[in-house]
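A.B. asks: What shape does this take:
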Amino acid sequence: MKPNLFNYATSELSQDAFLLWLLEWANPLNSEYDLELYKTASDFLRKIIDVDEEFDIKTVVCKKQQYHIDVLAIVNNEIAVIIEDKINTQEHGNQIARYRQQLETDLGTQYDIKCVYLKTGNECLTNLRKNADSGNFKIFMRRDLLRILEKSNSDNIILRDFVSRIKFIEECTNQYKSKPYHEWMHNGAAWQGFYSWLEDNLGDNLEWRYVSNPNGGFWGCYWYWKWCKAFNFGIYLQIEQNRICFKADSKPNMDCIKKCREKIFSLASGKNLKIENIRFHKGNFVTICFVDTSYLFSNDIFEEKEILAKISILTKIIDSIAD
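C.D. replies: As a prediction, this is how the structure comes out:
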């Protein structure tokens, strides 16, 4: 495989440097060195500040870690662009809101401040979209970046290496579509891709994240919460990579858990659905029983309609319990 700088420069600081470098290429004076890279950089800048292709970029001044901002670009001495750059981490402590407030204090009303959350790794979008709405920032994900960079006609090796690296991340994420289930089931990136697909198809109430525990942790996905009046607890579905669990919350009573499990077994009867027992552990959240995740993948392959149909069987069981 051809050596790639970004296989070694994998930190967010390295990605910050690439983005600052790319934005600097949007300066018109740099078009004489590489016209195609200048066009690509200009397209990227226009896209993140939400202006059309007729917008005239006259000057771009890039600043690294000013006010602790990952990437700050001053465009035409009138627009201040804040980019919060992430690979695998997430925003915390209202970073973008704090950066915006700092710039508003120091720069006054002279600048139109644009805030962007740029992510080249994977992340659940449910809460991110809510935060973007409340925090007034734009979400710019890996696919958005690829759409711009892949069509570049520049042969610049730094650009080509970066594109190759994030295409590799995209390919790893999409392995759940192309590889048999047993080949990707231990691949965290593929689970992130699969959960993102579920999020797109099952709605904004679905969330996923990494769950750490003493046994090593797992990528978990949880959704379809319903209140069960008869048992006095909420019930929902949670995928823990190798199993799909029926979960109870609200510190459930163990006798009620057993009765609920019996009802799940009864409802699953005749549905070609193998429900398995599990030893109960008291706590705020209790696994009632589970189905092996391979249930979703007949013949070991990803098939959209079949997966959604089988998930519907599981959600209907919860509906019946909650009624």
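A.B. asks: When you work out contacts or count neighbours from here on, use the C-alpha atoms and nothing else.
C.D. replies: Noted.
A.B. asks: what's the helix or strand where residue 18 lies packed up against?
C.D. replies: Element membership of residue 18, judged by DSSP states H and E, is helix 12-24. Packing contacts for helix 12-24, counted by 3 or more C-alpha pairs under 8 Å, 6 or more residues apart in numbering; DSSP states H and E, involve helix 35-48, strand 60-64, strand 71-75, strand 79-86.
A.B. asks: tell me which residues in the second one are buried?
C.D. replies: Applying a neighbour-count criterion of 16 or more other C-alpha atoms under 10 Å, one finds 60-62 buried in strand 60-64.
A.B. asks: Tell me the gap between it and the middle of its chain.
C.D. replies: Using C-alpha atoms, centre = their mean, to the nearest Å, the mean C-alpha position of strand 60-64 is found 28 Å from that of the whole chain.
A.B. asks: That strand vs helix 12-24, what angle?
C.D. replies: Comparing the axes of strand 60-64 and helix 12-24 via axes from the mean of the first three to the mean of the last three C-alpha atoms, to 10 degrees yields an angle of 170 degrees.
A.B. asks: Here is the second sequence; please produce its structure so I can put it next to the first one:
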Amino acid sequence: MIDERVVENNIFNFATNELSQDAFICWCLNWINMPVRDDNESGRQFGARFLSRLLHEAYDVSKVNQVYIFRQLLNIDVLVLVPELQVALIIEDKTSSQEHGNQINRYKYLLSKTFESNQYNELDIYQHLSDDKKEQQQKRDETACWGAVNSIRWALRDEPGELDLSKYTIHTVYLKTDWFNDDDWKTVRELEKDHKTNTYVDGPEFLSLLLSYHEWNNPILMSFVDYLSSKIRATISKILQLPNGDFCRLYLISQITKHH
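C.D. replies: Below is the predicted model of the structure:
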């Protein structure tokens, strides 16, 4: 049933799941791939700024002209390869849920195996399985890695020089378009142990990043900004309406102060 209270006909009021959000993230980054033209300049700058933030500002992305974007490869929400930087970026994208089932470590391990790299080979992602199930899962994962590397090599077939994926540095981004809860911050604390290759972005920061390009006035960007603004306001409103409202207000303020 359509909510008649929706004043603006905003597609993101309906495209609210993580796959839709994945698509928006891909759209943001794909501006880097657009031809160098005056009418693409703002979009290309926006895409580069977004990529820089996701990479923890650790690289000069100003001369990056090509990124390769994959969705659901090895079940990774969004995988971005940047040949000019020899970087692979895993984006774990959440709307309101949190990381579960050791997802991030699993993606790091499988991508490391796919790249024949030793960056994350020491991770034990099978420790919770019995010997029989471990063997079965390892066989499934080997097949998945074989398929993934073939997909990557085909996508990058026109890149100059020999493709040596083992030289790529694997980075991880935990992005959630809502306030982080305690489980999210537990994930963040694990990521912060290796902050050079890990980044996290919550809803308010993502909104702030998008708003920094409001003068571009791109209709898709502004539609997502309107949607995300409403979502964050709704979350704050729910917190403030909980029992013991004064305590909830103090808690909200403490979380903002603590994490921003």
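A.B. asks: Mind checking the TM-score on these two?
C.D. replies: Scored against TM-score structural alignment, normalised by the length of the second structure, the superposed chains reach a TM-score of 0.66; 195 aligned residues with a C-alpha RMSD of 2.9 Å.
A.B. asks: Could you provide the helices and strands packed on helix 12-24 of the first structure in TSV, with additional columns for distance to residue 196 of the first structure?
C.D. replies: Compiled in TSV, those are given as follows (distance: least, C-alpha to C-alpha, whole Å):
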stretch	distance to residue 196 of the first structure
helix 35-48	23
strand 60-64	32
strand 71-75	27
strand 79-86	17
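A.B. asks: give me the number of residues near the equivalent of residue 3 of the first structure over in the second structure?
C.D. replies: Taking TM-score structural alignment, residue 3 of the first structure has residue 9 as its aligned residue in the second structure. Counted with other C-alpha atoms under 10 Å, the neighbours of residue 9 of the second structure add up to 9.
A.B. asks: At which residues are the strands of the first structure located?
C.D. replies: 60-64, 71-75, 79-86, 112-119, 138-141, 207-211, 218-228, 233-239, 243-248, 286-292 (DSSP state E).
A.B. asks: So which elements touch the longest helix seen in the first structure?
C.D. replies: Counting residues, the longest helix found in the first structure (DSSP state H) is helix 304-322. On a contact count with 3+ C-alpha pairs under 8 Å, 6+ apart, helix 304-322 of the first structure meets strand 218-228, strand 233-239, helix 254-268.
A.B. asks: aligned partner of residue 69 of the first structure in the second structure?
C.D. replies: Correspondence of residue 69 of the first structure to the second structure, assessed by TM-score structural alignment: residue 76.
A.B. asks: count of neighbours near its match?
C.D. replies: 20.
A.B. asks: The one 3 residues further on too?
C.D. replies: A count of nearby residues for residue 79 of the second structure, using other C-alpha under 10 Å, gives 22.
A.B. asks: Likewise for residue 115 of the first structure?
C.D. replies: 24.
A.B. asks: Same check on residue 190 of the second structure?
C.D. replies: Neighbours around residue 190 of the second structure, by other C-alpha under 10 Å: 11.
A.B. asks: Now check the first structure for the residue matching it.
C.D. replies: Residue 190 of the second structure maps onto residue 131 in the first structure, by TM-score structural alignment.
A.B. asks: do you know how far that match is from residue 68 of the first structure?
C.D. replies: Per C-alpha to C-alpha, to the nearest Å, residue 131 of the first structure is found 20 Å from residue 68 of the first structure.
A.B. asks: Same check on residue 135 of the first structure?
C.D. replies: In terms of C-alpha to C-alpha, residue 135 of the first structure sits 18 Å off from residue 68 of the first structure.
A.B. asks: Which one's more surrounded, these two?
C.D. replies: More crowded of residue 135 of the first structure and residue 68, by other C-alpha under 10 Å: residue 135, with 16 against 10.
A.B. asks: quick one: contacts for the more buried one?
C.D. replies: Contact partners of residue 135 of the first structure, counting by C-alpha atoms under 8 Å, 6 or more residues apart in numbering, are 96-97.
A.B. asks: check contacts around the closest residue to residue 58 of the first structure other than its chain neighbours.
C.D. replies: Spatially, and ignoring its direct neighbours in sequence, residue 58 of the first structure is nearest to residue 76 (5.5 Å; C-alpha to C-alpha, 6 or more residues apart in numbering). Neighbour list for residue 76 of the first structure: 57-60 [criterion: C-alpha under 8 Å, 6+ apart].
A.B. asks: What separation do you get for the most centrally placed residue in the first structure and residue 195 of the first structure?
C.D. replies: In the first structure, the centroid-proximal residue (C-alpha atoms, centre = their mean) is residue 123; its distance is 1.8 Å. Computed as C-alpha to C-alpha, the residue 123 of the first structure to residue 195 of the first structure distance reads 10 Å.
A.B. asks: for residue 177 of the first structure, same thing?
C.D. replies: To residue 195 of the first structure, residue 177 of the first structure is 12 Å away according to C-alpha to C-alpha.
A.B. asks: Could you do residue 34 of the first structure as well?
C.D. replies: 40 Å.
A.B. asks: Which one's more surrounded, these two?
C.D. replies: Remark: of residue 34 of the first structure and residue 195, residue 195 carries more neighbours, 25 against 13, as counted by other C-alpha under 10 Å.
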